[in-house]
Each structure stands twice: as structure tokens, then as C-alpha cells.
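> I need the structure of the sequence given here:
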Amino acid sequence: MDTADMPGDALLDRIAGRAAATDAENGFFDEDLAELTAAGYLRAHVPTEFGGGGATLTELARAQRKLGAAAPATALAVNMHHVWVATAATMARRGDDALTGVLTEAGAGEIFGFGISEPGNDLVLFDSLTTAVPSGDGFEFTGVKIFTSMAPAWTRLGIFGKDETAGEPTLVFGFASRDTPGISIADDWDMLGMRATQSRTTKLDGVRVPGEHIVRRLPVGPNADALTFGIFSSFLLLVPSVYAGIADRALEIAVDAVGRRRSLRTGLALSQDPDIRWKIAEATMRVDSLTLQLDSLTRDVDGGPGATEHGADWFRQLAGLKTRVIRTAREVVDLAFEVSGGGAYATGSELARLYRDVLAGIFHPSDDESAHSTVASAVLGPID
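You can find the predicted model right below:
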């Protein structure tokens, strides 16, 4: 596909046209996924030598922002597939081929799910409540994963667990096929927002991953491994891109609303009211700031001429960006509500759906507390 025109305006219009009904039905975005797959969008970031479109991370983030404006839940769910592809591509650019199999399989049409989050695990990648027990040349995983987006459709699930069978405990990362015995998916997704993601709970009961699909063993605790960097950079850039798209769309709705609505007092369109104009200008400046931040860091991860290598400050930069983008997107949606009138408060309004969807941003790692801890440690050092 043409990476300069991802996903394409006609396709985006069709996807946007289905978003309200899918949300109301608490359904899955089957039609969107079928069309995005046919258009090659799930292979967009796969390098051309693996059968993909060869898009850069910067291009993919911009595309995800456009998709997020059209249908946030569709964009967020597809994002989890893109996170694994971007992790593999980032590692490969840095000379680590441990996830080459992800690029090969994504290029061949496999769909990746993100089976990392666990209930009660606020250490995210640095520890696991899932057990990983050696089994032949591989491991058997037992535990519970939550927020597993695209639960009805993924064909490969990236998972990790902790091996405590010998010596120091280690974290084991691998990929399981959907038909592997021991995987069960609950039909338990009925949330306030981001409903079409169908990010259902996934239970692992002795799920065996053979050795060729085990990609890393890492110590428990923070580390600067290439896999850790790849996941953090991909997740903390692509997820905020979706929420930036929500801000874009909320601003569009607000601009349209104040152009149509008229003041009974003055007879003028609300777009002529100085207070309303200030709020639209404020929302616009905040949206503009998102573009500068996202483009800058995605280009740095892409590397090449002009890119900045942040070294020890990478995690500070990435966690801070995610936090700022989510916060800004919520503020822009609020401003859009303030100028759009009471009709926006109706359950079926698009702005009300964006309001519900944007709230989900506070639950994605790194959350506010974790991000502030990361930044504080970077500038003040660890707590004594």
C-alpha cells in the first residue's frame, strides 16, 4: 500500500460511519478489521523485505492518529498488533533479530495480540504474576492477562511470565498461537468506552510455547534490554497517537458546532463570540503541541539523520510524552464540550463517545504515578 496515504480517506469514512453502531452494540470491529487487513494496513510497518509496506514509525503514528480520529476503539485495538511489529522493527534496526519471526509472520498475515497486562501487577514489564515453567525446550505459562485487545481476532499472542524454578527468577517472553491448548478467552468486555476493542480477559492454563517461539529471558526488575526498549517506545508512542486523533476529531466537532450555533442575544454565530473564540484557539494550540511532540520522538526512534539518541533519558521522554498527550486530549475534549451545547451530552452524540473513549487513556501504562516516578528519578535520582 502507499504509505503516504494510510489508511486512505474513503476507508476512514467507512470506518467512521460504523463506529457509533459498534460502540452502541458493544460489538467488535469485524468489518473495519477486514478492510484494514485487505488494504495492507496491518503490514504497513513491516519492512518490505518481509512483505510489508516499509512505513516508518513516524508514518505509522501519523496514520494511527488519523484512524483514532475516525474510530478510536478500532485504532486502539489495531495498535496492539502494531506495537509488536514496531518492537520487532525497532530491535532489528538496532541489530537485534530476536523478533524477526514477528516480522515474518506479520508480513504473512498473522495478527498479534498484546498479552502483557495482569490484574494487580503495577510493575508491568518488570515482574509477572504469570508462571513460566520449563517444558522441554520451551515453557508452559499459567496466569491471567487483562485488556487483551482484539480478543476475537488475534492469531498470535505475545505473553510473558516468571520462571522461579532454578536460581534467580527470570522473566520469559514468547508468542503463543491461538489454537494452543490451555488458552481461554472470557466474554467479559462491557466498559464505559473503547468498547469495540473487545479487550477481554485471557486465561492461560499450562499454555506451552516451544523454544523457537521463546524470544527473551530477562531478570526481574528494571532493565535497558532491547526488547524492553522496543515495547516501551512502541507502546508509548503509538497509544498516544490514537488519543491525539481523538483530540483532532473533538476540535473538528467543536469548530463545526460554533459555526452552526447562533446566539439569540446577538443573532451572530457563536464563532463570533470572543469567549468561544478563545476556547477554540486554546484547544487548537493544545492540538498543535501534540503534533510537535509525537513527530519529534517517533523520528528519534526511527533513527537516521537528525535523530537524537536520548540514552538514559529515553524512558523519561517516552513516559512524559504519553502522560502529556493523554492529559491534553482530555482537556481538548472538555473544551469541545463547553462550546458545543447541551446536545453533545446526549448518549448517542459523537462527542459523548469521544469523552468516554478518551478516559481510557489514564489506564494505559505508564500511568500518571509511574510516569512521575520515572521522571523524578531521572532528574532527582532514586529515593534514598
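> contacts and neighbour counts: CA atoms only from here.
OK.
> Can you show me the helices along the stretch 151-300 of the chain?
Along the stretch 151-300 of the chain, the stretches classed as helices by DSSP state H, counting those that start in this stretch are 226-260, 274-302.
> ranking those helices by burial, who's on top?
Each of the helices of the stretch 151-300 of the chain was scored by mean neighbour count; the highest is helix 226-260, a mean of 24, by mean count of other CA atoms under 10 Å.
> other SSEs contacting it?
Helix 226-260 sits against helix 57-70, helix 72-93, helix 274-302, helix 314-340, helix 350-359, with contacts defined as 3 or more CA pairs under 8 Å, 6 or more residues apart in numbering; DSSP states H and E.
> of all these, which lies closest to residue 32?
With CA to CA as the measure, helix 72-93 is the member of those nearest residue 32 (7.3 Å).
> tell me which residues in that closest one are buried?
Judged by neighbour count (16 or more other CA atoms under 10 Å), helix 72-93 contains these buried residues: 72-92.
> ok so, going back, export the helices and strands packed on helix 226-260 to TSV and tack on distance to residue 162?
Formatted as TSV, these follow (distance: least, CA to CA, whole Å):
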stretch	distance to residue 162
helix 57-70	30
helix 72-93	20
helix 274-302	29
helix 314-340	23
helix 350-359	31
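> Provide the secondary structure category for residue 52.
Classification of residue 52 by DSSP: H, G, I helix; E, B strand; the rest coil places it in coil.
> give me the number of residues near it?
Neighbour count for residue 52, taken as other CA atoms under 10 Å: 22.
> for it, what are its contacts?
Neighbour list for residue 52: 40, 43, 44, 45, 46, 107 [criterion: CA atoms under 8 Å, 6 or more residues apart in numbering].
> was I right about the third one contacting residue 3?
Yes - assessed by CA atoms under 8 Å, residue 44 is found in contact with residue 3 at 6.9 Å.
> shared neighbours, the two?
In contact with both residue 44 and residue 3: 53, 54, 55, using CA under 8 Å, 6+ apart.
> Closest one of those residues to residue 344?
residue 55 (36.8 Å).
> Neighbour count for residue 44 and residue 3, which is higher?
residue 44 (29 against 18).
> Buried subset of the contacts of residue 52, written for PyMOL?
A single PyMOL command selects the buried members of the contacts of residue 52 (16+ other CA under 10 Å):
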select buried, resi 40+43+44+45+46+107
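> would TSV of the contacts of residue 52 with secondary structure and distance to residue 131 be doable?
Shown next, in TSV, are the contacts of residue 52 (DSSP: H, G, I helix; E, B strand; the rest coil; distance: CA to CA, whole Å):
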residue	secondary structure	distance to residue 131
40	coil	36
43	helix	32
44	coil	34
45	coil	32
46	coil	31
107	helix	30
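> how about this one, so we can line them up?
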Amino acid sequence: MTIAVSPNIAVDPNPRDTERWPAGAPGPARAAEPAHVIRDAAEALRVAHALADTFRAGASERDRSGRRPLAELDAFSQSGLWSINVPRAHGGPGLSYRTLAQVIAIVSAADPSIGQIAQNHLGIVASIDTVSDEAQKALLFGLVLAGTRFGNAFSEIGTPRAADFRTHFVEDGDHVVVQGTKFYATGALLAHLVPIVALDGEGRAWYAIAERNAPGLTVIDDWSSFGQRTTASGTVQIDGVRVPKSHLVPAWKGYARPSADGAIFQIIQAAVDAGIARAALAETIDFVRTRSRPWIDSGLERASDDPHTIRIVGDLTIRLHAAEALLDRAGLALDAAVADPDADTVAAAQLAVAEAKVLTTEVALSTTNTLFELAGTRATLAEHNLDRHWRNARTHTLHDPVRWKYAIIGNHALNGVNPPFHAWS
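Now for the predicted structure:
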């Protein structure tokens, strides 16, 4: 039995992939039918809400069991939401980044692990649009429109800085051969193609987009974080993996001149955090209304009538709405930078996204923590699993430390210094 979301899009409520995947297990099969293509922003939001309704139902169980959301990702990518930033010139919807951020926030309010898994795919699509030639765009966008999912093998552990990579490739005829090890590889386990950040002989970074089941590419399901548990953000071992040059994307070109590529990755991070905050606030309100008891000194019959609780919920609501407004503003700034990239428009987008990142981080952490203060001791019982919201917020907001966002915003306001230009800004 499946749960229909819209024509040709369904979620199996009883999927079989209930265990962690053993090292070397093959990746998922590609869909038998092409993915849907979204028509406009209104449809994208409708589909996002429909999917979120199905994802929400199993989110707590997946968090408890560690079950990987393969069925959910199949529905998500087949829905057309994984191609919404494919340009119209290549058959895609070409929707705005304002809409894309709204979609990710909606999905993440239901299950932020699923929202995060989509991030690198959508960021890669944006990068291809920035740096690839027309032939490569036609090839790779065609795969995306057919329902192919990109994972990621970007980050490494054990290097001095996040921007330092040891993974490299050498040329071999019409292929390159890639060698290295990656971690934090969100989505790679359940992807069809795995973009690997690898350096050429000149130290330039490329995306070598390998088949998930390519000989020498091993995805290890060893992600053990207390939050974002089902992103499967573990290890990828790359041992002599051959990648055709048609799938070698010059990522370095996106940072050789002004582009919004880094800010696009960042706004999706902020949207995930906004979704976590929405879910936590909704859980708080529901629990206080239906389960919490008023404090003995209040003289009240209902916890929801407590004036102190009312004030705090009001404060959290305002802060969430402020964060969402900044996220929306950042999407508009990004759309302007994508349409006309130069030093000024890109810096404006970076700053707007940084401001959104600050507020979405803060409201995600404060809302997920305050949930327990207002809902009371009963809210900590394992049967409710409400701590998953705080665990998800605390884990996900560690991406790209927000303390540095304050610094770049303040330095621009005081001294007119534009943000640093790299993949994390």
C-alpha cells in the first residue's frame, strides 16, 4: 500500500529499509518513470505541503529507529521539487530561490533530515548553472529532470580547515580517476550520483560526479550524531573511482568571479533551521493546550491561560516570523544576484542570507529549548520524543558558525567590507 501525494508521487508507509545499510551496499535504483516537472511557485508550495503531511507522520519513528528515508526521498525527488531551480532554458521550472527556501522550510518542519538531504543536490544544480558549458548543462539537467538525485562527498575530517582538501584526481583519457575519503556526506547513501569535491594538479576544486555504485566508491553508514539522525551523513571512501569528463564540473569557476553559489547553499541551511523552529513552536502550543497543567500558584484551570506562558509564546512567534521575513528577504536578494551577478549584488545576497542565518539559528535553538520549559516535565517522556527537535536544531545549526555571520554583517555596516567570498558565505 502507498500513500498518494499527487499523480505518480507516493510514499510507502511500511518501507523495508529498516536497518542501517551495510558498508558497500548498493545505492537505490533510479525511478522507472521520469519525475514530475513543477509548473509554478504555487504548485511547488502545494506539493511541498502535501509531502510534508506524509513525512511528518513517520518523522519521530525514523528518528528513533534510524531508518533511512528512501521511500520518502523517492517521493520527494519524483514530485519535481528536486528540479525547481533547473533553468527554463533547459526544461526546468526555473523557480525563484525565494520559493526554493519556502519549500525547504515547509519540508523541514515535517522532517529536517529530509530537508537537509535535498540541500546539496539543489546547490549542485545551482553550481552547474553557474559554471558548466551548455553541453554539460543539457546532460546533467536532463538527468535531474528525469529524477536523478545528487548526494555529496564534499567535506573531509582531519584537515586544518574546512576548505582544505586532500581528495584529488588525475586524468586518464576521457575519464578522471579520483582518490580520497570524505565525511559529512549528507545524502550520498541514498543518491544516484555522488558529486565529489576533488582537486586537480593546480589545486583547483571540481565536482567529479560519480555513479553511486561506481567501482571503488564505498558509502559507509556510520553517521552517529545525536541529531539529524537520518541524513546518513557518514563516510565515503573513494579508491580509484573513474568519472567521465562529461561529469567533471569546474566548481572553482563559481568563485573565480562574483556568483551567488555559496549564498545558495547557505539559504537552504537557514530554511532547514526555520522549519525546525516552526515544528517546535507547533509542538509547544499543542502540548500546552492539551497536556500541560497550570502552575499551582496561578489559580488557573488551563496551562494555556498562564500569562507568563502566553507572553513567551508570543515572543517566540514574533521571533519566528522575523526570521521567516529575513529568509524571504534573503531569497529576493539571491534572485537579484542570480539574475545579475556582480560584486555588489552578490555581496548584498551574502549579507541578507547571513542575517537570515543568524535569526533562524537563534529561533531554532530558543524554541526547541523553551518547548520543555513551557510544556513541563511530561514533555520529556520518551514516548513523545520531543527532544528530537532540540537535537536536530543543535546539530544542524553547527553548520557555518553563526558567530562569524555577526562579524561579517558588522564589518560591512561599520567599515564597508564585503563578506568573504567562498563556498561557506
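> Got a TM-score for the two of them?
TM-score for the superposed chains, counting by TM-score structural alignment, normalised by the length of the first structure: 0.85, backed by 370 aligned residues with a CA RMSD of 3.0 Å.
> how about residue 371 of the second structure, what does it touch?
280, 281, 283, 284.
> no, scratch that, I was asking about residue 270 of the second structure
327, 353, 356, 357, 360, 361.
> What separation is there between the third one and residue 95 of the second structure?
According to CA to CA, to the nearest Å, residue 356 of the second structure and residue 95 of the second structure sit 20 Å apart.
> who's more crowded, those two?
More neighbours surround residue 356 than the other of residue 356 of the second structure and residue 95, with 29 against 20 (other CA under 10 Å).
> circling back to that earlier point, could you dump the shared contacts of residue 44 and residue 3 of the first structure into a markdown table and include distance to residue 158 of the first structure?
Converted to a markdown table, those look like this (distance: CA to CA, whole Å):
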| residue | distance to residue 158 of the first structure |
| --- | --- |
| 53 | 22 |
| 54 | 22 |
| 55 | 22 |
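> So for the first structure, the centremost residue is which one?
What sits nearest the mean C-alpha location of the first structure, by CA atoms, centre = their mean, is residue 239, with 3.0 Å.
> Pick out whichever of the contacts of residue 270 of the second structure sits closest to residue 310 of the second structure.
Looking at those and their distance to residue 310 of the second structure, the nearest is residue 360, at 21.6 Å (CA to CA).
> looking at the alignment, what does the closest one pair up with in the first structure?
Taking TM-score structural alignment, residue 360 of the second structure has residue 325 as its aligned residue in the first structure.
> Spatially nearest residue to that match (excluding sequence neighbours)?
Distances taken as CA to CA, 6 or more residues apart in numbering place residue 240 nearest to residue 325 of the first structure, at 5.9 Å, with adjacent residues excluded.
> aligned partner of the one you found in the second structure?
By TM-score structural alignment, residue 240 of the first structure lines up with residue 270.
> and the gap between that match and residue 197 of the second structure?
23 Å.
> same thing with residue 299 of the second structure?
On the measure of CA to CA, residue 299 of the second structure and residue 197 of the second structure end up 61 Å apart.
> Looking at the two, which is more packed in?
residue 197 (28 against 9).
> Isn't the more buried one up against residue 210?
No - judged on CA under 8 Å, residue 197 of the second structure makes no contact with residue 210 at a distance of 10.7 Å.
> aligned partner of residue 157 of the second structure in the first structure?
Checking TM-score structural alignment: residue 157 of the second structure goes with residue 119.
> sec struct for the residue lying closest to its match once chain neighbours are set aside, please.
Among residues not flanking residue 119 of the first structure along the chain, residue 146 sits closest, at 6.6 Å (CA to CA, 6+ apart). Under three-state DSSP, residue 146 of the first structure falls in the strand class.
> Residue in the second structure paired with residue 146 of the first structure?
Aligned partner of residue 146 of the first structure by TM-score structural alignment: residue 183.
> separation between residue 246 of the second structure and residue 253 of the second structure?
In terms of CA to CA, residue 246 of the second structure sits 16 Å off from residue 253 of the second structure.
> do residue 318 of the second structure as well
40 Å.
> Ok, residue 216 of the second structure next?
Taking CA to CA, one finds residue 216 of the second structure at 28 Å from residue 253 of the second structure.
> burial count for residue 159 of the second structure?
Using other CA under 10 Å, residue 159 of the second structure has 11 other residues around it.
> wait, it sits on residue 165?
Yes - the criterion here is CA under 8 Å, and residue 159 of the second structure meets it with residue 165 at 7.0 Å.
> one step back: rebuild the contacts of residue 371 of the second structure as CSV, extending it with distance to residue 383 of the second structure.
Conversion of the contacts of residue 371 of the second structure to CSV gives the following (distance: CA to CA, whole Å):
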residue, distance to residue 383 of the second structure
280, 16
281, 19
283, 14
284, 16
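> which one in the second structure is aligned with residue 252 of the first structure?
Aligned counterpart of residue 252 of the first structure in the second structure: residue 282 (TM-score structural alignment).
> if I pick that match, what's in contact with it?
Residue 282 of the second structure neighbours (CA under 8 Å, 6+ apart): none.
> Same question for the one 3 residues further on.
With contacts taken as CA under 8 Å, 6+ apart, residue 285 of the second structure has the following neighbours: residue 313.
> Now do stretch 248-260 of the second structure: distance from first to last residue.
Distance between the two ends of stretch 248-260 of the second structure: 20 Å, counting by CA to CA.
> hmm, who's touching that stretch?
Counting by CA under 8 Å, 6+ apart, residues outside stretch 248-260 of the second structure touching it are 127-128, 130-132, 204-209, 261, 334, 337-338, 341-343, 346, 349-350, 421-423.
> Please pick the buried ones from those residues.
Buried members of the contacts of stretch 248-260 of the second structure, scored by 16+ other CA under 10 Å, are 127-128, 130-132, 205-209, 261, 334, 337-338, 341, 346, 349-350, 421-423.
> Show the contacting residues for the aligned residue in the second structure for residue 280 of the first structure.
Taking TM-score structural alignment, residue 280 of the first structure has residue 313 as its aligned residue in the second structure. Applying CA under 8 Å, 6+ apart, we find residue 313 of the second structure in contact with residue 285.
> Please apply the same query to residue 330 of the first structure.
Neighbouring residues of residue 330 of the first structure by CA under 8 Å, 6+ apart: 247, 355, 358, 359.
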